[in-house]
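Colleague: no FASTA, just this:
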């Protein structure tokens, strides 16, 4: 049966961030993820996890100047020293929170990027990920890369599943994997059942995420046959976590009917 993690950056926003751990636990979640932990002392986050019996399963490495619009730096030439510092900081938090996965964002590229410039971005990306994966591997942490759709994040360097898997194969590091967000994948390329059946058995997918398409609300809202997809994931024996990275239409707890129904059916 798939295991679900509450994304505390998008869910439970009716509560202050540190109070979202308790709210998620009260709704039966056993794990959490979120974008960034760096505004909080790791000891305080660790206490919230322990107090509520939660596992931390994912967060992002520092992404550059997020408030100024940056969305990662791993594929940006000239930012290598900053990327290395960001990875070291992320791994410090991962150790403190016993978190086995860190997502490394690639960054944005200009729409008029030439083929030669894009090749330079890709070379930078591969080199940075190779260094970072070796560093993470020594700490027992998996690094993840995630294709993101260009509607939500115009200019993001990595958009398609095949591109992500090609990067992972080329880097050749066992601790570098793909974060498959079914929301992004449906918007960019669709064919989710085939994608799951093709990619999950490779062992290169380290984490799944879900949200309804097209509005990123509850996963049973919109065009995804979410129960069918859960069945496919289950049949394929995926033993990782599925992050619930969606924006509830109203209150978070009130919108969990899809999850409560699924739990009841699978009991």
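Modeller: Nice, thanks for sending it over. Treat the numbers as computed from the prediction; the structure is a model and nothing was measured. Numbering: from 1, shown residues only.

Colleague: use CA for all of it now, contacts and neighbours both
Modeller: Noted.

Colleague: hey, where'd the strands end up in the stretch 101-250 of the chain?
Modeller: 101-103, 142-145, 176-181, 205-210, 241-244 (DSSP state E, counting those that start in this stretch).

Colleague: and the third one, what does it pack against?
Modeller: Strand 176-181 sits against strand 142-145, helix 161-171, strand 205-210, with contacts defined as 3 or more Cα pairs under 8 Å, 6 or more residues apart in numbering; DSSP states H and E.

Colleague: out of the strands of the stretch 101-250 of the chain, flag the one nearest residue 261.
Modeller: When the strands of the stretch 101-250 of the chain are compared by Cα to Cα, strand 241-244 sits nearest residue 261, at 15.4 Å.

Colleague: before we go on, here's another structure to hold up against the first:
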């Protein structure tokens, strides 16, 4: 059975962020992820993890000015110094939180530029970052994201991501395969899981219902089938990673709404 991690940036929105760790543990999660940890001291987060028996499995490197719409710096010429400063901060947090994965957001294509214009900057930034992360045993993840949710995002497709890994050429740079984004852009998810997971280059999955990004038992995807595919391929390829639950609860911030919406997870754990 896949190991599921609660995304605390999206789940339990009725609770203050630091109280979401306990809520996730009470619902049976053993791992957590979230977008950014930087509003809180790393030791405070480590205390919450330890106190609730949780493992930190993923967070994002600083993305630039997120509130102003920036979604990463890796592809942006002229922002290399800020990218490097942010990566150093992410690695400091990863050490304290004992987190083995950091997602490096690619960024938005500036007006008047093309992907080909930005590719060299992206590749060089990731090569540099991989060398910094390697002594800390941290995997850096790149994630294709659909352009409906984030118009203009630099990286959108699985084949693009794997082609970039060839060019980057660093063993600790891998793909974060978000099945929600992949379905919107490409579809054919089972085939892509079977194609890419055995390569050893997919280090993390994320899930959400399509199209509304609610619980995975809503919308057009049969996640029960996809979980069985992941189990089948993982057993053959010895993958033992995590599946991040990065969705917005359909009940919103109603008290207990996230927990009430976890019927899909309870059924899966029960072998349904």
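Modeller: Noted; the coordinates are in hand. Being a predicted model, the structure only gives us computed values, none of them experimental.

Colleague: TM-score for these two?
Modeller: Put the two chains on top of each other and the TM-score (TM-score structural alignment, normalised by the length of structure 1) is 0.97; 263 aligned residues with a Cα RMSD of 0.9 Å.

Colleague: thinking again about what came up before, can I get the strands of the stretch 101-250 of structure 1 in TSV with mean neighbour count and distance to residue 46 of structure 1?
Modeller: TSV is the format used below for those (neighbours: other Cα atoms under 10 Å; distance: least, Cα to Cα, whole Å):
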stretch	mean neighbour count	distance to residue 46 of structure 1
strand 101-103	25	16
strand 142-145	27	20
strand 176-181	26	24
strand 205-210	23	21
strand 241-244	24	19
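
Colleague: select, out of these, the one closest to residue 8 of structure 1.
Modeller: strand 241-244 (9.0 Å).

Colleague: can you list the helices and strands packed on strand 176-181 of structure 1 in TSV and add distance to residue 191 of structure 1?
Modeller: Putting these into TSV (distance: least, Cα to Cα, whole Å) gives the following:
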stretch	distance to residue 191 of structure 1
strand 142-145	20
helix 161-171	11
strand 205-210	15
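
Colleague: dump the strands of the stretch 101-250 of structure 1 to CSV, plus distance to residue 8 of structure 1.
Modeller: Converted to CSV, those look like this (distance: least, Cα to Cα, whole Å):
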stretch, distance to residue 8 of structure 1
strand 101-103, 15
strand 142-145, 19
strand 176-181, 16
strand 205-210, 13
strand 241-244, 9
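
Colleague: ok, which stretches of structure 2 are helices?
Modeller: 20-26, 42-51, 80-97, 115-133, 158-168, 179-185, 189-196, 223-237, 257-260, 263-269 (DSSP state H).

Colleague: related to what we said a few turns ago, of all the helices and strands packed on strand 176-181 of structure 1, which lies closest to residue 189 of structure 1?
Modeller: Across these, closest to residue 189 of structure 1 is helix 161-171 (Cα to Cα), at 8.6 Å.

Colleague: which part of structure 2 matches that closest one?
Modeller: Using TM-score structural alignment, the residues of structure 2 aligned to helix 161-171 of structure 1 are 158-168.

Colleague: returning to that earlier point: so which of the strands of the stretch 101-250 of structure 1 is nearest residue 114 of structure 1?
Modeller: strand 142-145 (23.0 Å).

Colleague: chain center to the closest one: distance?
Modeller: 9 Å (Cα atoms, centre = their mean, to the nearest Å).

Colleague: whereabouts in structure 2 does it align?
Modeller: Going by TM-score structural alignment: strand 142-145 of structure 1 matches residues 139-142.

Colleague: mean shift of the matching stretch relative to structure 1?
Modeller: Here stretch 139-142 of structure 2, set against structure 1 after superposition, deviates by a mean of 0.2 Å using mean Cα distance after the TM-score superposition for structure 1.

Colleague: contacts for that stretch next, please.
Modeller: The contact list for stretch 139-142 of structure 2, computed with Cα atoms under 8 Å, 6 or more residues apart in numbering, reads 100-106, 129-130, 133, 161, 172-176, 203.

Colleague: mind redoing it with 10 Å?
Modeller: 58-61, 99-106, 126, 129-130, 133-134, 155, 161-162, 164-165, 170-177, 201-204 (Cα atoms under 10 Å, 6 or more residues apart in numbering).

Colleague: stretch 105-113 of structure 2 now?
Modeller: By Cα under 10 Å, 6+ apart, stretch 105-113 of structure 2 touches 60-64, 69-77, 115, 117-118, 122, 125-126, 141-145, 147, 150-155.

Colleague: what of stretch 251-263 of structure 1?
Modeller: Contacts for stretch 251-263 of structure 1 (Cα under 10 Å, 6+ apart): 1-2, 4, 10-14, 23-24, 26-28, 217-221, 226-227, 230, 246-249, 265-267.

Colleague: buried ones among these?
Modeller: Among the contacts of stretch 251-263 of structure 1, those classed as buried by 16 or more other Cα atoms under 10 Å are 2, 4, 10-12, 23-24, 217-221, 226, 230, 246-248.

Colleague: distance from stretch 185-192 of structure 1 to the middle of the chain?
Modeller: Its chain's C-alpha centre lies 16 Å from the corresponding centre of stretch 185-192 of structure 1 when counted by Cα atoms, centre = their mean.

Colleague: nope, stretch 189-205 of structure 2 is what I meant
Modeller: 14 Å.

Colleague: whereabouts in structure 1 does that stretch align?
Modeller: Going by TM-score structural alignment: stretch 189-205 of structure 2 matches residues 192-208.

Colleague: buried residues of that stretch, list them for me.
Modeller: For stretch 192-208 of structure 1, by 16+ other Cα under 10 Å, it's 192, 195, 196, 199, 200, 204, 205, 206, 207, 208.

Colleague: of the residues you listed, which is the nearest to residue 51 of structure 1?
Modeller: residue 207 (24.8 Å).

Colleague: tell me if I'm right that residue 63 of structure 2 and residue 86 touch.
Modeller: Yes - shown here, residue 63 of structure 2 and residue 86 form a contact pair, counting by Cα atoms under 10 Å, at 7.9 Å.

Colleague: settle it for me: which of the two has more neighbours?
Modeller: Using other Cα atoms under 10 Å as the criterion, residue 63 of structure 2 and residue 86 rank with residue 63 on top: 24 against 18.

Colleague: before we move on, back to that, reformat the helices of structure 2 as a markdown table; add distance to residue 210 of structure 2.
Modeller: Conversion of those to a markdown table gives the following (distance: least, Cα to Cα, whole Å):
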| stretch | distance to residue 210 of structure 2 |
| --- | --- |
| helix 20-26 | 23 |
| helix 42-51 | 30 |
| helix 80-97 | 30 |
| helix 115-133 | 27 |
| helix 158-168 | 18 |
| helix 179-185 | 6 |
| helix 189-196 | 12 |
| helix 223-237 | 11 |
| helix 257-260 | 17 |
| helix 263-269 | 15 |
